[in-house]
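Novice: Pasted the sequence and its predicted model underneath.
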Amino acid sequence: MLRFIASVYRALISLLATGFLAGTIAGGAFMLSTGTGSTAIAVGLIVLGPLVVVLVFGTLAILIQNNELLHRIADAQGGRKPGLFNSRGRKVQHLDTAEERAEPRLRA
């Protein structure tokens, strides 16, 4: 069910991004061709509209792709749970706490 929701979300993001991109360009072209509103606003919609769409929806696309890559990495590593392996990939018996670690004492 969760994968289905994620795929629907991914498809909706693509549709929304395409719609906003087409809408900003079409709106700016309409304003420019009919002469309604300011020319600067029309050119701003044509030029800056796609940049804002890429900025906002590009960030979402990167987040979605990052999540997929992290899941692939976790699956390739055998689905390790955090805290059961040290930084070298060796299995540890238990997690060290601050009290168990032997810290050197500072001399005054």
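Specialist: Right, received. Where do you want to start?
Novice: contacts, neighbours, all on C-alpha from now
Specialist: OK.
Novice: need the longest helix for the chain.
Specialist: helix 39-76 (DSSP state H).
Novice: which secondary structure elements does that helix contact?
Specialist: Helices and strands touching helix 39-76, by 3 or more Cα pairs under 8 Å, 6 or more residues apart in numbering; DSSP states H and E, are helix 2-34.
Novice: Specify the angle between the helix it packs on and helix 39-76 in degrees.
Specialist: Relative orientation of helix 2-34 with respect to helix 39-76: 160 degrees, computed using axes from the mean of the first three to the mean of the last three Cα atoms, to 10 degrees.
Novice: Please identify the buried residues of helix 2-34?
Specialist: By neighbour count on 16 or more other Cα atoms under 10 Å, the buried set for helix 2-34 is 10, 13, 17, 20-21, 23-25, 27-29, 31-32.
Novice: Use this one as the comparison:
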Amino acid sequence: MDTTQLLKGVLDLAVLAVLKEGDGYGYDILRRLRAAGLDEVGDASVYGTLRRLFQAGFLTTYVVPSEEGPHRKYYGLNASGRDQLQRSGKVWRTFASTMDTLLADRGMVA
């Protein structure tokens, strides 16, 4: 199965989960997602997701000057973002549990 399609459906949740650990700038968030095992996530997808989550009111931003290149725009979870993470996490866990049950009932999961 192509994980790219699955990733599109859960990238918002993954980014929110990474930001729960602490604020980060775009490339840092991308690196953390990949380190967590989401190797196929693309740069443009993460930056687009950050913009969308910010516009939806789930993130705060601030700029930190950098001595090595351009300033970095950091993203952090706000109260709405933490609430959204909790809601989305619950939906994901319910969905994953349902899929596990479906696959187990058909002898597809050990």
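Specialist: All right, it came through fine. Everything numeric in this text was worked out from a predicted model, so none of it was measured.
Novice: After superposition, what's the TM-score here?
Specialist: For these two chains in superposition, a TM-score of 0.36 is obtained (TM-score structural alignment, normalised by the length of the first structure); 58 aligned residues with a Cα RMSD of 3.8 Å.
Novice: on that earlier part again, quick one: the buried residues of helix 2-34 of the first structure as CSV, columns for distance to Ile46 of the first structure too.
Specialist: Below are the buried residues of helix 2-34 of the first structure laid out as CSV (distance: Cα to Cα, whole Å):
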residue, distance to Ile46 of the first structure
Arg10, 26
Ile13, 21
Ala17, 15
Phe20, 12
Leu21, 9
Gly23, 9
Thr24, 6
Ile25, 5
Gly27, 8
Gly28, 5
Ala29, 7
Met31, 10
Leu32, 9
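Novice: out of these, which one sits closest to Asn67 of the first structure?
Specialist: Using Cα to Cα, Arg10 is the member of these that sits closest to Asn67 of the first structure, with 11.9 Å.
Novice: which residue packs closest to that closest one, ignoring adjacent ones?
Specialist: Distance criterion Cα to Cα, 6 or more residues apart in numbering; nearest residue to Arg10 of the first structure, sequence neighbours excluded, is Ile64 at 7.7 Å.
Novice: Run a quick neighbour tally on that neighbour.
Specialist: 14 (other Cα atoms under 10 Å).
Novice: where's it relative to Ile73 of the first structure, distance?
Specialist: Using Cα to Cα, to the nearest Å, one gets 14 Å for the distance from Ile64 of the first structure to Ile73 of the first structure.
Novice: cool, Ala17 of the first structure as well?
Specialist: For Ala17 of the first structure, the distance to Ile73 of the first structure equals 28 Å [Cα to Cα].
Novice: Tell me which residues of the longest helix belonging to the second structure come out buried.
Specialist: Using DSSP H to define each element, the second structure has its longest helix at helix 79-105. Burial within helix 79-105 of the second structure, assessed by neighbour count using 16+ other Cα under 10 Å, is assigned to Gly81, Arg82, Gln84, Leu85, Ser88, Gly89.
Novice: Cool, thanks, signing off.
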